[in-house]
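Engineer: Attaching a predicted model along with its sequence, questions to come.
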Amino acid sequence: MVSERIAQLINEQIGHEQYAAQYYLSMSAWFSAKDLDGIANYFRVQSKEELMHADKMFDYLNDVGGEIIISDIPKPPHLFENPVDIFTKALEHERKVTKSIFNIVKSANEEGDFATTAFLQWFITEQVEEEASASQYVTKIKMVCDNPSALYLFDQELAQRVFVAEGK
């Protein structure tokens, strides 16, 4: 059985993951409106991954007897300055998500909740990958955004990304 405190933190994280999905969908829409469908695809896949993360946490909380409380999801921004602005905001957001997950792990460790700590290890590994990827894309978009040919190739690169659902 999970404590009320850990259940609350996981419920909050479910909300963060759902917000992230909407945030990335908003970014996808911005690129789609600029006919950069490959980059739009990248953020669309990001959105789907965030929903999958929320689902994993939902299922875990249910499995350990925690009360699931669905929170309101704030409206994400939809106005962005340029591609660099969007990728920079995506990296900043991933860093916030990492801190939030670390906070749950810290609390779980303090309570001796080894099941939650073990469950969240997958998310820690995922966040390391997400931050590294987001950082690389910030670097790349800064290199290519003023060069239409390079931007076209970057768009084509990101068009290749596909969503892969992972098991529970």
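Structural biologist: Noted; the coordinates are in hand.
Engineer: Every contact and neighbour count from this point should use C-alpha atoms.
Structural biologist: Noted.
Engineer: Can you report how many residues lie near Asp72?
Structural biologist: 9 (other C-alpha atoms under 10 Å).
Engineer: List the contacts of it.
Structural biologist: Each residue near Asp72 by C-alpha atoms under 8 Å, 6 or more residues apart in numbering is listed here: Gly15.
Engineer: So it versus Val128, what's the distance?
Structural biologist: Separation of Asp72 from Val128 (C-alpha to C-alpha, to the nearest Å) stands at 27 Å.
Engineer: Tell me which residue is most central in this protein.
Structural biologist: In the chain, the residue lying closest to the centroid (C-alpha atoms, centre = their mean) is Glu50, at 4.7 Å.
Engineer: Pretty sure that one sits against Ala21.
Structural biologist: Yes: counting by C-alpha atoms under 8 Å, Glu50 does reach Ala21; the two are 5.1 Å apart.
Engineer: and the residue nearest to the centre of the chain, what element?
Structural biologist: Element membership for Glu50, per DSSP states H and E: helix 37-63.
Engineer: take a look at this one as well, against the first:
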Amino acid sequence: MLEKKVADLINQQVNKEFYSAYLYLDFANYYEDLGLSGFANWYKIQAQEERDHAILMMNYLQDNGCRVVLEAIDKPDKEFNDKMGPLKAGLEHEQYVTGLIHNIYDAAYSIKDFRTMQYLDWFVKEQGEEEKTAEDLIKKMELFGDDAKSLYMLDQEMGARVYTAPSIMAAE
């Protein structure tokens, strides 16, 4: 059984991960409206990953005798005026999620819950990758986004992304 504070933080994170999926679907809709279906594809796949993160955390809670409480998902509140907007909001959101994961890790560390810390190691690493990817997308848009041919090629690159279940799922 998990300590209540750690379980509550993980449960809150389940709901934050579902919000992340919802947010990224909103980004996908924005790009679809702009005719950038590759960017829309990229964010749809990102939404699937976030949903999987929520499921992984739900499973961890349930495997440790904890009840999962799903809350209402807030409506994304971002308004964008350019192609860069969702990319910057995505990086900001990933940095926020990294902070949330670190808070859970810190709570587990404070009570020497080594099992939860080990479990969270994958998410800590994942967040580093998520932030790096978001930064790379911003750099690419800064470099190529104003040139129509380059933007087309970048959109094609984004459209080539395929869904791959998180590696931690295979380990379960």
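Structural biologist: Structure's in. What do you need? Here the structure is a predicted model, which is why all the values come from computation and not from measurement.
Engineer: so what number do they get for TM-score?
Structural biologist: Once superposed, the chains reach a TM-score of 0.97 (TM-score structural alignment, normalised by the length of the first structure), with 168 aligned residues with a C-alpha RMSD of 1.0 Å.
Engineer: What is the aligned counterpart of the residue nearest to the centre of the first structure in the second structure?
Structural biologist: Counting by TM-score structural alignment, Glu50 of the first structure lines up with Glu50 in the second structure.
Engineer: I'd guessed its match sits against Asn15; true?
Structural biologist: No: look at Glu50 of the second structure against Asn15 with C-alpha under 8 Å: they stay out of range, at 10.4 Å.
Engineer: residue contacts, Tyr43 of the second structure?
Structural biologist: Contacts for Tyr43 of the second structure (C-alpha under 8 Å, 6+ apart) come out as 24-25, 27-28.
Engineer: Return the member of the residues you listed nearest to Gly99 of the second structure.
Structural biologist: Distance to Gly99 of the second structure across the contacts of Tyr43 of the second structure (C-alpha to C-alpha) is lowest for Tyr24, with 18.5 Å.
Engineer: so how far is Ala107 of the second structure from that closest one?
Structural biologist: 28 Å.
Engineer: Show me which of the two is the more surrounded one.
Structural biologist: Under the criterion of other C-alpha under 10 Å, the comparison of Tyr24 of the second structure against Ala107 puts Tyr24 first, with 25 against 19.
Engineer: what sits against that one?
Structural biologist: Contacts of Tyr24 of the second structure (C-alpha under 8 Å, 6+ apart): 43-44, 46-47, 90.
Engineer: What lines up with it in the first structure?
Structural biologist: Using TM-score structural alignment, the partner of Tyr24 of the second structure in the first structure is Tyr24.
Engineer: Measure how the helix or strand containing that match sits relative to helix 37-63, angle-wise.
Structural biologist: Tyr24 of the first structure is part of helix 4-33, with elements assigned from DSSP H and E. Orientation of helix 4-33 of the first structure against helix 37-63 (axes from the mean of the first three to the mean of the last three C-alpha atoms, to 10 degrees) gives an angle of 160 degrees.
Engineer: By neighbours, which of the contacts of Tyr24 of the second structure wins?
Structural biologist: For the contacts of Tyr24 of the second structure, the largest neighbour count, defined by other C-alpha under 10 Å, is 27 neighbours, found at Tyr43.
Engineer: Any figure for the gap between it and Glu142 of the second structure?
Structural biologist: Distance of Tyr43 of the second structure to Glu142 of the second structure, computed by C-alpha to C-alpha: 18 Å.
Engineer: repeat for Asn15 of the second structure
Structural biologist: On the measure of C-alpha to C-alpha, Asn15 of the second structure and Glu142 of the second structure end up 32 Å apart.
Engineer: For the spatially closest residue to Glu67 of the first structure that is not a sequence neighbour, list the residues it contacts.
Structural biologist: Nearest residue to Glu67 of the first structure, sequence neighbours excluded (C-alpha to C-alpha, 6 or more residues apart in numbering): Ala7, at 6.7 Å. Neighbouring residues of Ala7 of the first structure by C-alpha under 8 Å, 6+ apart: 61, 66-68.
Engineer: ok, and those residues in the second structure?
Structural biologist: Retained in the second structure (both residues aligned by TM-score structural alignment, their matches' C-alpha atoms under 8 Å) from these: 61, 66.
Engineer: Dump the contacts of Ala7 of the first structure to CSV, plus neighbour count, distance to Asp146 of the first structure and secondary structure.
Structural biologist: Output for the contacts of Ala7 of the first structure, formatted as CSV (neighbours: other C-alpha atoms under 10 Å; distance: C-alpha to C-alpha, whole Å; DSSP: H, G, I helix; E, B strand; the rest coil):
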residue, neighbour count, distance to Asp146 of the first structure, secondary structure
Leu61, 22, 46, helix
Gly66, 21, 50, coil
Glu67, 16, 50, coil
Ile68, 17, 46, coil
